[in-house]
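# Starting from these lines, generate the structure:
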Amino acid sequence: MGFLHRKTSKQTGKLKTLLGLAISRIAAVRRPRLARKSIATDDAFEMIEMYYKRLIENAAKLDKPGTIVFGVYSECTEEIREAAAAVMLVAGWCGELPELPFARTILADKFGSDFAEAAKDGTGIVDPMLKKKVTKEIAMENNIVVDFSELQDAVKDGED
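Presented below is the predicted three-dimensional model:
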């Protein structure tokens, strides 16, 4: 048991290091993007950076052995799960941050494959606002205009 716990602590240490590097790299990535992209892009980076910091601050909770419920340690708060899911979602999108695929692998190991798959798809776990901002960023990079107002109107009509 001690050996396994040590491995997890090493993984968490590596995760903290990777996310710390990603935070410092965001500043470098943000500058040229701001010159050629909208403020929404910067907002997405701010959200992503917030999630990195949340995971770094709560890394000790990722190491606690506990009951696994639906592939997730029960000690992890909803905030930690949301942050982990956001990191896993943006890992495939943000090529300027090469630390993220490694961080995603560590988080998938900690949270389980079901959680990782849901996070990668952005279903049910990731903040909808982050998903919108990431979608807009990807669309801008491919010269596609995305308008969520029609979708919001359709959702409102469906609720009536």
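# going forward, measure contacts between C-alpha atoms and count neighbours the same way
Noted.
# In this structure, mark out all the strands, start to finish.
Listed in chain order, the strands of the chain (DSSP state E) span residues 68-69, 72-73.
# what packs against the last one?
Based on contacts counted as 3 or more C-alpha pairs under 8 Å, 6 or more residues apart in numbering; DSSP states H and E, the elements that strand 72-73 packs against are helix 100-111.
# The structure of the following sequence is requested for comparison with the preceding one:
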Amino acid sequence: MSSLNSLFNRSTFGTKCKTCLNLVISRIKLLRNRRELQLINMRKEMVQYLQTGQESIARIRVEHIIREQNILAAYEIVELFCEFVLARVPIVEVQKECPLELREAISSIIFASGRCSDLPELMHLRNLFTTKYGKEFVAGAMELRPDSGVNRTIIEKLSVKAPSGESKLKVLKAIAQEYNVEWDSSNTEAEFNKKYEDLLDGSASSVHQVQAPVIESSLVASASRDKPPVLISPVEDAEKPHVRGSPSSPAGSARAYAATKTNPSAQEHHSPAEEISCSSPSSSDALEKARVAIASATRASAAARAAAELAKVKITSQ
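As a prediction, this is how the structure comes out:
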């Protein structure tokens, strides 16, 4: 009974495997014709972009062309592997383990099943091989383990990694040469060879350059805050003319403080009167007016005292 079941299972596996393989081969032929037409139209559009000088669009669209070319190449490899396995289905049925001569073909078919959505029959084949060889064998092919045996070319063609600038430039030159387009590839070549790390470094340096004046201004402001205030009389402050850029302004005080920092000896030998005289262009006139105001105030206070004494005398006499 067990021998009958095993024989029945073998015949079932062989029949399903042959059916799926034939369907994959037929579908690949249909898809190849459709994708080849799409690829021709895309290459013609690329010619128009190059002729009209729209190189920025061409540099982006060329990635789609490379992607289509890679898919067509992968379909061709899958078709060859399917035909190879189809011719050896009886050997696969008999042997319990995967034959060494079929390991690359079967592993590549399993790997392509998860990356070729246009070929749903590959998923059925993967399920059949999972039943036949176990989950570990299928997982090794899907995860590209070292002993998986997946074809390296099909791994490269089905990779989702963006194409390099060299490959894109090569395709653009081939299209221009095929359609006899006079196209100067120097700008595109320079764009592909541009190192974007340098752009990031440049932006960082520009940020430092912008922040440098802010730091310097903050240092000057802190220095001006640390400077001791200069005492000026109210009369002098009222009479002193407002001159732009004078030391009494914040900018002037900062510059004066910076000058005293650079020449400390001059700061040590200046007297307070000299500091006051240097604080304004017309300091001598202001001092003279201050003396006159003080004298008049003294006379006014003396007159007030005399009036007070006179009032006291009158009160006492009464």
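# Looking at the strands of structure 1, which one is packed in the most?
Each of these was given a mean neighbour count from mean count of other C-alpha atoms under 10 Å, and the largest, a mean of 20, is that of strand 72-73.
# got TSV for the strands of structure 1, with distance to K61 of structure 1 too?
Below are the strands of structure 1 laid out as TSV (distance: least, C-alpha to C-alpha, whole Å):
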stretch	distance to K61 of structure 1
strand 68-69	13
strand 72-73	9
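# closest to L107 of structure 1 out of those?
For the strands of structure 1, the distance to L107 of structure 1 is smallest for strand 72-73, at 10.3 Å, taking C-alpha to C-alpha.
# How far off centre is that closest one?
Using C-alpha atoms, centre = their mean, to the nearest Å, the mean C-alpha position of strand 72-73 of structure 1 is found 16 Å from that of the whole chain.
# what residue of structure 1 matches up with R10 of structure 2?
Using TM-score structural alignment, the equivalent of R10 of structure 2 in structure 1 is T8.
# With R34 of structure 2 instead?
So R34 of structure 2 corresponds to P32, using TM-score structural alignment.
# Ok, S108 of structure 2 next?
Residue mapping for S108 of structure 2 onto structure 1 gives A86, with TM-score structural alignment as the criterion.
# Surely its match touches D121?
No: with contact taken as C-alpha atoms under 8 Å, A86 of structure 1 and D121 are classed as non-touching, separated by 10.4 Å.
# Longest helix in structure 1, please.
Taking residue count as the measure and DSSP state H as the definition, the longest helix of structure 1 comes out as helix 2-36.
# now the angle between helix 100-111 and it, please.
Note on geometry: by axes from the mean of the first three to the mean of the last three C-alpha atoms, to 10 degrees, helix 2-36 of structure 1 and helix 100-111 are set 140 degrees apart in direction.
# Please identify the buried residues of helix 2-36 of structure 1?
For helix 2-36 of structure 1, the buried set under the neighbour-count rule, 16 or more other C-alpha atoms under 10 Å, comprises 8-9, 11-13, 15-16, 18-23, 26, 29-30.
# In which helix or strand does the residue lying closest to P250 of structure 2 once chain neighbours are set aside reside?
Counting by C-alpha to C-alpha, 6 or more residues apart in numbering, S224 is the residue found nearest to P250 of structure 2 once chain neighbours are left out, at 7.4 Å. Take DSSP states H and E as the rule and S224 of structure 2 turns out to sit in helix 196-226.
# In structure 1, what range does that helix match?
Counting by TM-score structural alignment, helix 196-226 of structure 2 corresponds to no residue in structure 1.
# before we move on, back to that, of the strands of structure 1, give the one that comes closest to E82 of structure 1.
Shortest separation from E82 of structure 1 across the strands of structure 1 is recorded for strand 72-73, at 11.6 Å, computed as C-alpha to C-alpha.
# follow-up on the earlier one: check the spacing between the residue nearest to the match of R10 of structure 2 when sequence neighbours are not counted and A119 of structure 1 real quick.
Take T8 of structure 1 and drop its neighbours on the chain: the residue closest to it by C-alpha to C-alpha, 6+ apart is D63, 6.1 Å away. Relative to A119 of structure 1, D63 of structure 1 is positioned 20 Å away (criterion: C-alpha to C-alpha, to the nearest Å).
# cool, R31 of structure 1 as well?
Here the criterion is C-alpha to C-alpha. By it, R31 of structure 1 lies 28 Å from A119 of structure 1.
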